[in-house]
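>>> Need a 3D model of the following:
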Amino acid sequence: MVNDLTVVKANSLIEASYRLTLDEMRLLALTIGTMDPKSEQQIFEFTVGDFVHKFPEVSIDNAYKQIQMAIKRIYDRSVRTEDSERVTEFRWVSSRTYFKKEGRFRIAMTNEVMPYLTQLKGQFTQYQLNHISGFSSVHSIRLYELLTQYKRVGERYISLEDLKKWLQLEERYDRYNNLKQWVLTPALTEINDKSDLFIEYEPIKRGRKIIGIEFNISYEKPIKKRPKFPHKNNYGKYVKLDTQNPKMSSHEYGVYARDCLNILDEHYSSIEDVTTEDLRNYLVFLAVNDSFKSKLGTKNTFSDEVKVRGFKIVDCELVKI
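Sure, this is the predicted structure:
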């Protein structure tokens, strides 16, 4: 399967009313991402491994049961589109199959939904599947799609009424503060942390009542500074690094290194984001004790990244190659 899948949807489908679980959304995104918008293919087959590979939030231990449940329910799901002249409802899929003991499943899209996925129905929006693959909420995916429609414009106003309709929340969150706390803040945090977009927003009032939200859409994510390491004096008088052989550093330095590793791992989410100086810090702290670990990889992972950036480590210091 191609690593970079592109999801293409008609804008009218993005703004349609429908209710799906997170796994059903993932299932459809994987299907649409695999689809050639110019082809007439309607039947798609995947493995559980394909699903887990594209959505790293899913545990392989739970994937079989999650996919079985999503496959079972998606057959009964429908989508509702509306314009000034008509309201139309149709199903997403015409058949679904889960192959027992094979970890394989098949989906057939309906004739009615295909024009919304093959660039035959109005204006379209597209995005990379990996931009939503780390999301853990249906609201994050739907809000991302609504905002990525306008990423070239850079801003979008959405009335509170439309937003709640598109997110299937018409009967919930009468108070804006509750909607903000339970829907907007978690969804936008995921979008800002895990996607290609950075979103800021401002509630729009009419009198004292909030009637909509103005979203500002950009690619410029603010650079968060890493928290400072604790002062070595907090660990005693003999916090000493042995630059020739870090494993021979003092016990106090080992405790200091462990705490600094935790700070680095809490701050960085991928090795590409790590500054070159902090790559050095990772390598030094990991070298102090073989039991020390990082969520971003092993010592070799960081050593390889340092070389890619044109450096090597000599006596615990960065040296240009």
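>>> CA atoms for contacts and neighbours, from now on please.
Will do.
>>> In a strand, Glu305, correct?
No - using DSSP: H, G, I helix; E, B strand; the rest coil, the secondary structure at Glu305 is helix, not a strand.
>>> okay, now it: neighbour count?
Glu305: 18 surrounding residues under other C-alpha atoms under 10 Å.
>>> So it versus Phe311, what's the distance?
9 Å (C-alpha to C-alpha, to the nearest Å).
>>> cool, and Met109?
51 Å.
>>> Can you show me the helices along the chain?
11-14, 22-34, 48-54, 60-74, 138-148, 160-166, 176-179, 185-194, 251-267, 276-288, 299-308 (DSSP state H).
>>> next up, for comparison:
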Amino acid sequence: MKINKKTENQLVRQSNKLLEAPLFKSTVQIKLFCKIIISISESPDEDVYWFSIKQLLDEINSNEKNYKALKEIAESMKKTEDINILLDDGEVLATLFPNIFIKKAGLIGFQVNNLLKPFIIELSNGNYTQFYFKNIARLKSSYSIRIYELLKQYEKIKSRKISLNELRYFLMIESDKYHQYGHFKSKVILVAQKEIEEKTDIYFEFEEIKQGKKVEKINFLIFKNNKNYENLPISEDIKKLDADKKSDLEGLAIFKTLVDEYKISKKIALKIVETVSEEKIIRNIEYTKQEYKSGNVSKNLTGYLVDAIKNDYANTVSLFEIDNKKKEDQVIKERKLEERREELRSKFSLEFGRSEKEKFLNSLSDAEKEELKNQILEEVQLDSMSVSLLKKKGLSSPIAGMWIIKKIPQFELRRDQYIKQKLTEAGF
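Below you'll find the model as predicted:
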């Protein structure tokens, strides 16, 4: 009986067809399945894959720390519906784990259906996705893990556009859960975005694609997360590169430039060309050369270049410019919003005033209106222009309006309440 050992820094490698199949919903189930995938990759001829329960619970960062909990999880995996993997010419329907064994010695074994193995060990033409188990080990949300897997699949393309319906399918979210997009965004996408950036080797931004006012698709923009990528050991990184892939990288002109001209070690150069775009490497080479000519680089040109590529020194100035532009745009945006707010405030104030004056005057008899007019004339008798306007337009004149407002109970309080309500309805 072979007991599978610690696999934190080993690769999870699976066919894209298997990756896209929604098999498990819980965080522990998904992590456990990834551990089984690793074991199949290492020992494809085994019938049952055995694990130490204690070590397994520790490695998958499970809150459950006892055998009974893992037994329940394993049973739930066995009860999971059969595999349904869509292929170009049909689909595979099969039981994932015919049997699951638990021994008193603290071991758990998964008998794997042989139909699953070709999706793990017979991989070619790049139609597969791989990542270090370490990247998902600390993720707490099952949605974060699944989104991470889906984005790793498209990492080289740098973006992935997925409809909301597809995303819900991949994540196994019931139709009555997070029905409102706002809830789906806050509970699924934003949680995954934060977790993935904090704990994995990639991060993402996203764009909402709308049809009318409704969000229909999400365009995920995928970036290499250098701060966490650095935590992966170079030796393991290079060791797990396919032999042909490593050969291809070493054949690149940019790799030879880094090694031959700038004396960067092959291990570091391999890591650079595999994880950094050629455009970024070249611009930082040019930047480093310019800095060296200007006397801003010490004798360690090689070390400076590696740091420049890692931190993208060449793009620092433009990033500051972008940041300043964003701040300027924000100030302009806020100023325009304030101007619009004031325009609406004036509009709503006039609107309320006209309505209230009209209601007040309609409540008066003709005799009361005449008496009010005479009261106002008496108040403004020293202002000949006001008297003239009042006599000409009566109580509809602007002069009369000022005095009418004084007669309306709690006019200012109710006006302010009206303006506040209308501004809220307008989105302010």
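>>> Give me the TM-score for this pair.
The TM-score (TM-score structural alignment, normalised by the length of structure 1) is 0.63; 220 aligned residues with a C-alpha RMSD of 2.3 Å.
>>> before we move on, the earlier item: would you reformat the helices of structure 1 as CSV and include distance to Thr88 of structure 1?
Shown next, in CSV, are the helices of structure 1 (distance: least, C-alpha to C-alpha, whole Å):
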stretch, distance to Thr88 of structure 1
helix 11-14, 11
helix 22-34, 20
helix 48-54, 31
helix 60-74, 18
helix 138-148, 20
helix 160-166, 15
helix 176-179, 28
helix 185-194, 28
helix 251-267, 47
helix 276-288, 55
helix 299-308, 53
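>>> Out of those, flag the one nearest Leu5 of structure 1.
helix 22-34 (4.9 Å; C-alpha to C-alpha).
>>> Which residues does that closest one contact?
5-8, 44, 51, 54-55, 66-67, 70-71, 73-74, 107, 117, 129, 133, 136-138 (C-alpha atoms under 8 Å, 6 or more residues apart in numbering).
>>> Buried members of those residues into PyMOL, please.
Applying 16 or more other C-alpha atoms under 10 Å to the contacts of helix 22-34 of structure 1, the buried members can be selected in PyMOL as follows:
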select buried, resi 5+6+7+8+44+51+54+55+66+67+70+71+74+107+117+129+133+136+137+138
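>>> What's Gln193 of structure 2 aligned with over in structure 1?
When structure 1 is aligned by TM-score structural alignment, Gln193 of structure 2 is paired with Leu188.
>>> Surely that match is in contact with His139?
No - using C-alpha atoms under 8 Å, Leu188 of structure 1 is not in contact with His139; the gap is 9.2 Å.
>>> What distance do you get for Lys68 of structure 2 to Ser142 of structure 2?
In terms of C-alpha to C-alpha, Lys68 of structure 2 sits 21 Å off from Ser142 of structure 2.
>>> Verify the stated contact: Phe261 of structure 1 with Tyr282.
If you look again at residue 261 of structure 1, you'll see it is Leu, not Phe. Yes - in terms of C-alpha under 8 Å, Leu261 of structure 1 counts as a neighbour of Tyr282; the distance is 6.8 Å.
>>> out of the helices of structure 1, nearest to Val113 of structure 1?
helix 11-14 (8.8 Å).
>>> matching residues in structure 2 for the closest one?
With TM-score structural alignment as the criterion, helix 11-14 of structure 1 aligns to 16-19.
>>> before we move on, back to that, more neighbours: Met109 and Phe311 of structure 1, which one.
Applying other C-alpha under 10 Å to Met109 of structure 1 and Phe311 shows that Met109 carries more neighbours, namely 21 against 18.
>>> show me what contacts that one?
42-43, 92-95 are the contacts of Met109 of structure 1 under C-alpha under 8 Å, 6+ apart.
>>> Of those, which pair is most distant in space?
Ile43 and Trp92 (12.1 Å).
>>> Pick out whichever of the two has more residues nearby.
For Ile43 of structure 1 versus Trp92, neighbours defined as other C-alpha under 10 Å are more numerous around Trp92 (21 against 16).
>>> surely the more buried one meets Arg73?
No - with contact defined as C-alpha under 8 Å, Trp92 of structure 1 does not reach Arg73; the gap is 11.1 Å.
>>> What about the counterpart of Glu46 of structure 2 in structure 1, how many residues nearby?
Applying TM-score structural alignment, one finds that Glu46 of structure 2 aligns to Gln41 in structure 1. Gln41 of structure 1 sits with 13 neighbouring residues when counted by other C-alpha under 10 Å.
>>> list the contacts for Gln41 of structure 1?
Met35.
>>> likewise Glu45 of structure 1?
104-107.
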